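Engineer: turn this into a model:
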Amino acid sequence: MSSLVDPRGAPLFADVAGDIEVSFEFFPPKTEKMEETLWESVQTLAPLAPRFVSVTYGAGGSTRERTHNTVARIVRETSIPAAAHLTCVEATRDEIDAVANDYWHAGVRHIVALRGDPPRAGEKYQTHPGGYENAADLVAGLRKLHPFEISVAAYPECHPDSAHKAADLDNLKRKIDAGATRAITQFFFTPECFFRFRDEAAAAGIHAELVPGIMPVMNYASVVRMSAMCGTEVPDWMGRLFEGLDDHPAARQLVAATVAAELCRKLYAGGERAFHFYTLNRAELSYAICHLLGVRPAVPALETAA
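Structural biologist: Here you go, the predicted structure:
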């Protein structure tokens, strides 16, 4: 008999009471069709009463504008707290401060403060002349501007640019000590990865909230590519589960929802009560996972203004 399964145990997810908080991440749309898809996703997930939704941000004026417009629309047309991503990439302190001030005046009270990735793939990150040096520096700068709620990034398997795990934890502690409210983790695929990181962070004197970041697998090959870029280990068993499903998108979604929900269930059993979902602007998987975890609609669906 397998030691992993108790045939007399409670049914799967029967022990998950729905007493969790969820948040969702989106990216700014580039086309009208993508805008429509994004807004449909926001409408679908809004009834779950997320603690916040965040919108990513890239270098360059057009991307910044799209992020601002998306966040401002969420603030304007919904009751969901909106968090805007802000990075240090290719901008001076004055330019970044101006963006932050614009967010504040638009009603945004939550910033996800990140160093950001190099604007061109393969390049080594360099601080922009006159810019914020890193995420900890950015957090400190934001604290001087307005009383933002500030989330930062954490890396259970170590950031690729960090020399080692201890250096990565030191960097996270600097961000928290600079005034960050919480840290949201990079996605990972085993509960042991998060629990080990949680223990290491506590031992390093980091006592802020650590929110597990959950990436439902919409496309296995894409997840493998993203994982390689950010240093996330993809277990061999995931490849076996998704093998043969490339031409069966509905079946792939069922498997993806089950895998991610089981990860959350184990994290829940380990004491976690908040999850941040990387939606890739698609609501179905995140909604299904939340449903399995006992999260039910708490507010009516959004009605888009005429």
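Engineer: okay, CA-based contacts and neighbour counts for the rest of this
Structural biologist: Noted.
Engineer: those strands in the chain, which residues are they?
Structural biologist: For the chain, the strands defined by DSSP state E occupy 21-26, 52-55, 82-87, 110-114, 149-154, 182-185, 209-211, 213-214, 274-278.
Engineer: tell me what the first one is packed against?
Structural biologist: Same thing as strand 21-26. For strand 21-26, the packing partners by 3 or more CA pairs under 8 Å, 6 or more residues apart in numbering; DSSP states H and E come out as strand 52-55, strand 274-278.
Engineer: quick one: it to strand 82-87, angle?
Structural biologist: 50 degrees (axes from the mean of the first three to the mean of the last three CA atoms, to 10 degrees).
Engineer: can I get the strands of the chain in TSV including distance to V99 and mean neighbour count?
Structural biologist: Below are those laid out as TSV (distance: least, CA to CA, whole Å; neighbours: other CA atoms under 10 Å):
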stretch	distance to V99	mean neighbour count
strand 21-26	19	22
strand 52-55	14	22
strand 82-87	8	26
strand 110-114	11	24
strand 149-154	15	23
strand 182-185	21	21
strand 209-211	26	21
strand 213-214	26	24
strand 274-278	24	23
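Engineer: next, format the ones you listed as a markdown table and append distance to L267.
Structural biologist: Output for the strands of the chain, formatted as a markdown table (distance: least, CA to CA, whole Å):
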| stretch | distance to L267 |
| --- | --- |
| strand 21-26 | 13 |
| strand 52-55 | 20 |
| strand 82-87 | 24 |
| strand 110-114 | 23 |
| strand 149-154 | 17 |
| strand 182-185 | 13 |
| strand 209-211 | 11 |
| strand 213-214 | 11 |
| strand 274-278 | 9 |
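Engineer: for A288, find the nearest of these.
Structural biologist: Proximity to A288 (CA to CA) singles out strand 274-278 among the strands of the chain, at 11.7 Å.
Engineer: give me the angle between that closest one and strand 21-26.
Structural biologist: Put simply, strand 274-278 runs at 20 degrees to strand 21-26, going by the same axes, to 10 degrees.
Engineer: so what does strand 274-278 touch, helix or strand wise?
Structural biologist: By 3+ CA pairs under 8 Å, 6+ apart, strand 274-278 packs against strand 21-26, strand 209-211, strand 213-214.
Engineer: give me that answer again for 6 Å
Structural biologist: If you count contacts as 3 or more CA pairs under 6 Å, 6 or more residues apart in numbering; DSSP states H and E, strand 274-278 packs onto strand 21-26, strand 213-214.
Engineer: one more sequence to fold, the one below, so I can look at both together:
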Amino acid sequence: MSKSSETRPLGVALAGFGTVGSGLGRLLVENADIIRRRTGRDVAVRAVLVRDAHKAREVPLPPGAVLTTDPARLVNDPGIDVLVELMGGIDAARGIISAALEHGKHVVTANKALLAEDGLALFRLARRKRRILRYEASVAGAIPVVQALKESLVGNRIESLMGILNGTSNYILSEMTSSGVEFGEALRQAQELGFAEADPTLDIDGHDAAHKLVLLIRLAWGVDYPYAALAVRGIRGMAALDIRFAREFGYRIKLIGQARLAADGAGAPGDAPLRLEAGVFPALVHHTFLLA
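Structural biologist: I've put the predicted structure just below:
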């Protein structure tokens, strides 16, 4: 790489400027000095893709960024090195990520649904084009777990994964436990506080956690676990009475995502086909256990 390409600003395009996209744009501006000191390079947001260019926005565009409704504006611009996809959804996001990789751009995405349901083709495309496809923010971004599984634990044999993978459901169950309210009231509070979407289906029916679990399985065991084959049950319909009965016996109810090697799938690679047991489900967790 030439010195000029190393020192010029890294050109970034944001596909989506909603809550997450605008937050990222704001942080790139506010933390520009920190980023420059740590990386030795500036980051310049050159374009922002939105559905409606006339919509009023609370967060201003980063300086120098062009607002556009045309995905080709991001894909074809030679000054853009990295596409950050924060649109959500499947079809449109798949299209722009594929086009960006085909045009030699690196990609960062938080789209857990796309990667869980149709990510294998995108990972193969990125590998073929020798481009980077990163997705740390798609699964437990604040922990973080993706890079830990990809790098720090790459030499370890993972036997099981278990965790609370959805914050909305966890808030609802925690509120039902601490305040004794019914499910509907806890959900309403979560929506008022901004923890739950207006349509909370993906969260309370377990699908958000399931998308994340599929990605973690791919990292931990190197297999593509079909999302459609995953057993998924959410917390819709959970009653305060269920919570009280669990407490009487020293348990808490949590929505758990879990994957583990099956008893007959514990051999070393090559000894036997890898078999996994995986699912998302409400579970009784003893009050002394960390997840409680």
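Engineer: can you give me the TM-score here?
Structural biologist: For this chain pair, the superposition-based TM-score is 0.34 by TM-score structural alignment, normalised by the length of structure 2; 155 aligned residues with a CA RMSD of 5.9 Å.
Engineer: on that earlier part again, out of the strands of structure 1, flag the one nearest T44 of structure 1.
Structural biologist: Closest among these, using CA to CA: strand 21-26, at 11.6 Å.
Engineer: residue ranges of the helices in the stretch 151-300 of structure 1, please?
Structural biologist: Listed in chain order, the helices of the stretch 151-300 of structure 1 (DSSP state H, counting those that start in this stretch) span 165-177, 191-203, 220-230, 236-242, 249-269, 284-292.
Engineer: burial-wise, tell me which of the ones you listed comes out on top.
Structural biologist: Greatest average neighbour count among the helices of the stretch 151-300 of structure 1 goes to helix 284-292 (a mean of 21), per mean count of other CA atoms under 10 Å.
Engineer: now the helices and strands packed on strand 21-26 of structure 1 as JSON lines including distance to A256 of structure 1?
Structural biologist: Output for those, formatted as JSON lines (distance: least, CA to CA, whole Å):
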{"stretch": "strand 52-55", "distance to A256 of structure 1": "21"}
{"stretch": "strand 274-278", "distance to A256 of structure 1": "13"}
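Engineer: ranges for the strands of the stretch 101-250 of structure 2?
Structural biologist: For the stretch 101-250 of structure 2, the strands defined by DSSP state E, counting those that start in this stretch occupy 106-109, 133-134, 160-163, 231-232.
Engineer: out of the ones you listed, deepest packed?
Structural biologist: Counting by mean count of other CA under 10 Å, the most buried of the strands of the stretch 101-250 of structure 2 turns out to be strand 106-109, with a mean of 22.
Engineer: now do that strand: which elements does it pack against?
Structural biologist: Under the contact definition 3+ CA pairs under 6 Å, 6+ apart, strand 106-109 of structure 2 sits against strand 82-85, strand 133-134.
Engineer: and those: which comes nearest M176 of structure 2?
Structural biologist: Ranking those by proximity to M176 of structure 2 (CA to CA) places strand 82-85 first, at 34.9 Å.
Engineer: show me what that closest one is packed against.
Structural biologist: With contacts taken as 3+ CA pairs under 6 Å, 6+ apart, strand 82-85 of structure 2 sits against strand 10-15, strand 106-109.
Engineer: how near is L187 of structure 2 to A240 of structure 2?
Structural biologist: According to CA to CA, to the nearest Å, L187 of structure 2 stands 13 Å off from A240 of structure 2.
Engineer: compare those two and say which is more crowded by neighbours.
Structural biologist: The neighbour comparison of L187 of structure 2 against A240 (other CA atoms under 10 Å) goes to L187, with 25 against 17.
Engineer: ok, the more buried one - contacts?
Structural biologist: I172 (CA atoms under 6 Å, 6 or more residues apart in numbering).
Engineer: relative to D168 of structure 1, which of the helices and strands packed on strand 21-26 of structure 1 is closest?
Structural biologist: Using CA to CA, these put strand 274-278 closest to D168 of structure 1, at 20.9 Å.
Engineer: what angle sits between the closest one and helix 284-292?
Structural biologist: If you take the same axes, to 10 degrees, strand 274-278 of structure 1 sits at 160 degrees to helix 284-292.
Engineer: if we can go back for a sec, what would the strands of the stretch 101-250 of structure 2 look like in JSON lines with distance to V66 of structure 2?
Structural biologist: What follows is the strands of the stretch 101-250 of structure 2, written out as JSON lines (distance: least, CA to CA, whole Å):
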{"stretch": "strand 106-109", "distance to V66 of structure 2": "19"}
{"stretch": "strand 133-134", "distance to V66 of structure 2": "24"}
{"stretch": "strand 160-163", "distance to V66 of structure 2": "40"}
{"stretch": "strand 231-232", "distance to V66 of structure 2": "42"}
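Engineer: sorry, back to before: would a markdown table of the helices and strands packed on strand 82-85 of structure 2 with distance to L125 of structure 2 be doable?
Structural biologist: Shown next, in a markdown table, are those (distance: least, CA to CA, whole Å):
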| stretch | distance to L125 of structure 2 |
| --- | --- |
| strand 10-15 | 19 |
| strand 106-109 | 11 |
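Engineer: out of those strands, which is closest to F281 of structure 2?
Structural biologist: The nearest among these, by CA to CA, is strand 106-109 at 26.3 Å.
Engineer: count of neighbours near E32 of structure 1?
Structural biologist: Counted with other CA under 10 Å, E32 of structure 1 comes out at 9.
Engineer: for it, what are its contacts?
Structural biologist: Counting by CA under 6 Å, 6+ apart, E32 of structure 1 has no contacts.
Engineer: let's go with 10 Å and repeat that
Structural biologist: L38 (CA atoms under 10 Å, 6 or more residues apart in numbering).
Engineer: let me know the helix or strand that I97 of structure 2 is in.
Structural biologist: In the assignment (DSSP states H and E), I97 of structure 2 maps to helix 91-102.
Engineer: burial count for the closest residue to R244 of structure 2 other than its chain neighbours?
Structural biologist: Leaving aside its chain neighbours, R244 of structure 2 sits nearest to T177 (7.6 Å; criterion: CA to CA, 6 or more residues apart in numbering). Using other CA under 10 Å, T177 of structure 2 is surrounded by 19 other residues.
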